[in-house]
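Asker: No sequence on hand, only this structure:
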C-alpha cells in the first residue's frame, strides 16, 4: 500500500509561479489590471480566437452568456446530463427548461443527431460539452444550429489545449473555459469566455462588470474611466491580477502539461488493458488532439462483483484518490423531485453515471504512481 495519499488531481504550481503572484501583491495593483488584460490577449492568441474575456469562473461566463442571449421563461436549453450541475442550475434559475440529450455510450459526448431529436421550436441554445479533454464533433452541430437559428455555447471547461480537426477548441464560435484547480491550467478559480461574435464579446465584457460602458480595466487609461456609467444592470465577475498572473504562467506551460498528461494516459491504457473489469472511454472517430483533462474508466459492475462506489472506497483505503465526472444531473434530488425527471430517460447517460470513475491524472505524477494505481485495482478486483 502507498504510504502517501495520491489525489486524483493536483495543480502544478512552481516557486516561480508563487513569486509572480507575490510580485503582483507587492505592486499595489491587485484587482483587475494589466495582468488580466495580458491574460485575455495571450489566451486568445493561443487558441486563435478574435477575442477573450476573463472572468471569475466558467459558471460566471455561462451566467452572463445566458443573460446576453436573453435566456428566460419559455426557453429550452439543450445540454447533456453528464455535465457539471452549474449549466443546468443556471438554466433553471433563468426560468428556462433544461432539455437533456443522451450521449454516446463510449465517448460520453452528444452528437448532432441526438440533439436534433430533442429540439423543439422553444430551443434557444445548445450547449455541447467537450468531455475529459476530447472534443465534440462540432461541425454538424453548428450546421444544425444555423439551420434552426439557435445559439451554441461550447462548454470547453475540459478542453484547454484540445484540438478539433486541427484547430483549437474555441477558435471559432463561442466557448467557455474553466481554470479551476483540477483543470489542465489554473488561476485558482477562473474562466475565459471566447467568441468570434464581436457584439457578443462587447456585451459579455459589459455584463461581467456591473453593466458599465467600459471594462473593469480601461486599456487606454491604465485604470478606470471616470466617464463610466451603467448601460444595463450587470454583475461582478471580473478576475483579479493576482489570479491572472498565475494564468499567464500556466498558459505558457500548458503544452508541456498536456504532453505529460498524454504520456501518463498512454501508460494507463497499456496497463489497464490487463484488466477486463474496467472499460476506458474510446477515441473520437474524427480528428482530435486529446488534452487528457481526465482519465476515465467505467467499472463493469457485473464482472467486478461490486459497485462503483465500493470500488472508489477500496482505492481510497489504499491511499489512492478518485473522482466522479459526473453523476447524471437529471437523477439528482432536485431534478427528480421538482423537474419531473426520471430514470430511464437517458439510457447511455445512466449506464455511465452508475459506473464512471476518474483515476489520478496530473503532470507531477510519475510512472510509478500509475503502476501503484493499477496494482491496487488488480488487488481490489482479485479480492
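Answerer: Happy to help now that I have it. Since the structure is predicted, the reported quantities are computational estimates derived from the model, not experimental observations.
Asker: from here on, contacts and neighbour counts on C-alpha atoms
Answerer: Noted.
Asker: can you count the residues close to the closest residue to residue 268 other than its chain neighbours?
Answerer: In space, and not counting its chain neighbours, residue 268 is closest to residue 370: 6.5 Å by Cα to Cα, 6 or more residues apart in numbering. Here the neighbour count serves as a burial measure; for residue 370 (other Cα atoms under 10 Å) it reads 19.
Asker: And the helix or strand where residue 370 lies, what's buried?
Answerer: Using DSSP states H and E, residue 370 maps to helix 367-382. Of the residues in helix 367-382, those buried under the neighbour-count criterion (16 or more other Cα atoms under 10 Å) are 369, 370, 372, 373, 374, 376, 377, 381.
Asker: how about TSV for these, with distance to residue 117 added?
Answerer: TSV is the format used below for the buried residues of helix 367-382 (distance: Cα to Cα, whole Å):
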residue	distance to residue 117
369	43
370	41
372	44
373	40
374	40
376	42
377	39
381	40
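Asker: how far out from the middle of the chain is stretch 106-115?
Answerer: Between the centre of stretch 106-115 and the centre of its chain there are 17 Å (Cα atoms, centre = their mean, to the nearest Å).
Asker: my bad, should have said stretch 315-328
Answerer: Here stretch 315-328 shows a centroid-to-chain-centroid distance of 18 Å under the convention Cα atoms, centre = their mean.
Asker: And for stretch 94-104?
Answerer: Centre-to-centre, stretch 94-104 and its host chain are 17 Å apart (Cα atoms, centre = their mean).
Asker: what's next to it, contact-wise?
Answerer: Contacts of stretch 94-104 from elsewhere in the structure, counted by Cα atoms under 8 Å, 6 or more residues apart in numbering, are 66, 71-82, 88, 91-92, 109-111, 114-115, 118, 330, 346-349.
Asker: on that earlier part again, now do the contacts for the residue nearest to residue 268.
Answerer: Taking Cα under 8 Å, 6+ apart as the definition of contact, the neighbours of residue 370 are 264, 267, 268, 360.
Asker: buried subset of the contacts of stretch 94-104?
Answerer: Burial of the contacts of stretch 94-104 was assessed by neighbour count (16+ other Cα under 10 Å); the buried members are 66, 71-72, 75-82, 88, 91-92, 109-111, 115, 330, 346, 348-349.
Asker: about what we covered before: would you check how far apart the residue nearest to residue 268 and residue 60 are?
Answerer: In this structure, residue 370 and residue 60 are separated by 35 Å, where distance is defined by Cα to Cα, to the nearest Å.
Asker: alright, now check it against this:
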C-alpha cells in the first residue's frame, strides 16, 4: 500500500478532545447552554479582547460583523483580492459594494499603499469598513491601515481566521491578533485546517459592549430579552439569523483552545524547519515574505515558485508532489477574477494580486507533522522542479 499523502493542513484531535465532546453530549444542553459562554470567555482572555461572540462559522462571523455595523446597501467595503470568497461576499450579503484592494506580491497582504489606491476607487460611495486579511497567519500593518480607514470615515474589521496565536509589535508595544486595539472587530474560523478546530465554528471579538450585544442578538434571530420582563418574553426589533454555535462544538473548542500554546510552538518549529529545508531551492522557491512586526503562528506554509524559470507548470508541480506523497493547495485565486465580481465591476488590474497568484503554492503544515515530513516535502519539491 502506498504511503498516505501529507495534506496541506489537518486537525489534531486527541483523546481529551473526544472526552470533552462526550461529556457535552451527556450534559443537559447540547446548544445555547453554559459551554458557549465558557468558550467565549476563554477565547476573549486568550486574545486579549473584552468580548467574544461565538457563531456558526467564519463566514457567519463576517456577516454578523457587517450587520452589527449596520452597513447599508450601496455603501462600500474594501477587501483585499487575495483572500477566501467570504471576505468579499459578506459585504454583498448586506447589499454593500466591494472595492478590491491590491496586495504586496511577496507577502500577499494588503498594505497602506494598496489601501490608499483602493480608496481612490471608492468614488462617491460612503465607505463603511475595511477588511484586511492576516494571510497565512502573518499580521497586516494594523496601525497604518487603521489610520487611513479612520481618515476616510471607516473602521477596520480584521479577517483573522489564519492568525489565531499570532503576535505583533507596533511602536514597541506587544499585541495579539484579535485584541481589537486597532479594529472595531476581528473574526475567526475554527474549520478543521485552522489552528484550533471545532468542526465548523467562528468567533467575533470586540472591545465595544454595544457591538457585542448586537452580535449576540443577530446570531439568534434578532431576539432580545428585556431586563425585568417575564421569563418567556422576547422581542425582535430587527430580523437576525440562526448563526449559533452548539455547546457540543464549544466543548471541543475549549479543549482545543487549551492546547493553543503547544500548537503554536509546533507550527513555529515546523516553519523554522521549512526555512532551512527550502533555502537550497532559492531563488526558484522562496517562502512568502514576513513583515518585520509580525511573529506569526502560521496557518499556511505559502511558498512562491518561479514556475517559468523552472520550466514547469504549477499543475505539473501539484501532480508531481502528489505522486510523491505530498499534498498542496493554492491560496488564493484573486476574488476580483471570479465571474460574479467581473460581471458586476468589470475587469480590474491588480498587479500584486496577479503576481501572488501566479507563483503561490501552500505546502503541508499542521501540528501532527514530523520534522522528517518537512524534509520529505522539500525533497519532493526539489525533484519535481529538477533543482
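Answerer: Nice, I can see it. Keep in mind that what you see is a predicted model, and the values were worked out from it rather than measured.
Asker: re the thing from before, how close does the helix holding residue 370 of the first structure sit to the second structure?
Answerer: Compared with the second structure after fitting, helix 367-382 of the first structure has a mean deviation of 1.0 Å; criterion: mean Cα distance after the TM-score superposition for the first structure.
Asker: Residue range in the second structure corresponding to that helix, please.
Answerer: Helix 367-382 of the first structure corresponds to residues 371-386 in the second structure, going by TM-score structural alignment.
Asker: Next, count neighbours for the corresponding residue of the second structure for residue 176 of the first structure.
Answerer: For residue 176 of the first structure, the aligned position in the second structure is occupied by residue 187, per TM-score structural alignment. The criterion is other Cα under 10 Å. On that basis, residue 187 of the second structure has 32 neighbouring residues.
Asker: Residue 187 of the second structure: what's it in contact with?
Answerer: 58, 61-62, 65, 157-161, 178, 202-205.
Asker: Please flag which of those sit within strands.
Answerer: For the contacts of residue 187 of the second structure, the ones inside strands are 157, 158, 159, 202, 203, 204, 205, with DSSP state E as the criterion.
Asker: what sits against the equivalent of the first one over in the first structure?
Answerer: In this case it means residue 157 of the second structure. The equivalent of residue 157 of the second structure in the first structure is residue 153 (alignment by TM-score structural alignment). Residues near residue 153 of the first structure by Cα under 8 Å, 6+ apart: 125, 126, 127, 128, 173, 174, 175, 176.
Asker: ok, residue 132 of the first structure - contacts?
Answerer: With contact set as Cα under 8 Å, 6+ apart, residue 132 of the first structure has these partners: 158, 159, 291, 292, 293, 294, 295, 296.
Asker: Now with 6 Å, please.
Answerer: For residue 132 of the first structure, the residues meeting the contact criterion (Cα atoms under 6 Å, 6 or more residues apart in numbering) are 158, 293, 294.
Asker: just residue 180 of the first structure next, same as before
Answerer: 186, 188, 189.
Asker: what's the helix or strand for residue 349 of the first structure?
Answerer: The secondary structure element spanning residue 349 of the first structure is helix 347-353 (assigned by DSSP H and E).
Asker: Give me the contacts around that helix.
Answerer: Contacting residues not belonging to helix 347-353 of the first structure are listed as 102, 105, 327, 328 [Cα under 6 Å, 6+ apart].
Asker: Out of those, flag the one nearest to residue 13 of the first structure.
Answerer: Sorting the contacts of helix 347-353 of the first structure by distance to residue 13 of the first structure puts residue 327 at the head of the list, at 29.2 Å, by Cα to Cα.
Asker: how close does the equivalent of the closest one over in the second structure sit to residue 303 of the second structure?
Answerer: With TM-score structural alignment as the matching criterion, the partner of residue 327 of the first structure in the second structure is residue 333. Going from residue 333 of the second structure to residue 303 of the second structure by Cα to Cα gives 15 Å.
Asker: coming back round to it: give me the subset of the contacts of residue 370 of the first structure that lies in helices.
Answerer: 264, 267, 268 (DSSP state H).
Asker: From those, keep the buried residues only.
Answerer: Neighbour counting with 16+ other Cα under 10 Å marks 264, 268 as buried within those.
Asker: Put together JSON lines for the ones in helices among the contacts of residue 370 of the first structure, with distance to residue 10 of the first structure on each row.
Answerer: Supplementary listing: those in JSON lines, determined by distance: Cα to Cα, whole Å:
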{"residue": "264", "distance to residue 10 of the first structure": "14"}
{"residue": "267", "distance to residue 10 of the first structure": "19"}
{"residue": "268", "distance to residue 10 of the first structure": "18"}
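Asker: between the ones in helices among the contacts of residue 370 of the first structure, which is closest to residue 215 of the first structure?
Answerer: Among these, and counting by Cα to Cα, the member closest to residue 215 of the first structure is residue 264, at 40.9 Å.
Asker: which position in the second structure aligns with that closest one?
Answerer: That one, residue 264 of the first structure, aligns with residue 270 by TM-score structural alignment.
Asker: Kindly report the same for residue 247 of the first structure.
Answerer: Alignment of residue 247 of the first structure against the second structure is given by TM-score structural alignment, with residue 253 as its counterpart.
Asker: same deal with residue 348 of the first structure?
Answerer: Matched to the second structure by TM-score structural alignment, residue 348 of the first structure sits across from residue 352.
Asker: so how far is residue 1 of the second structure from that match?
Answerer: To residue 1 of the second structure, residue 352 of the second structure is 43 Å away according to Cα to Cα.
Asker: Repeat that for residue 344 of the second structure.
Answerer: For residue 344 of the second structure, the distance to residue 1 of the second structure equals 49 Å [Cα to Cα].
Asker: which residues in the first structure does stretch 301-309 of the second structure align to?
Answerer: Alignment of stretch 301-309 of the second structure against the first structure: residues 295-303, by TM-score structural alignment.
Asker: Centre of the chain to the matching stretch, how far?
Answerer: Here stretch 295-303 of the first structure shows a centroid-to-chain-centroid distance of 22 Å under the convention Cα atoms, centre = their mean.
Asker: Name the residues of it that are buried.
Answerer: Neighbour-count burial for stretch 295-303 of the first structure, counted by 16+ other Cα under 10 Å, picks out 295, 296, 297, 298, 299, 300.
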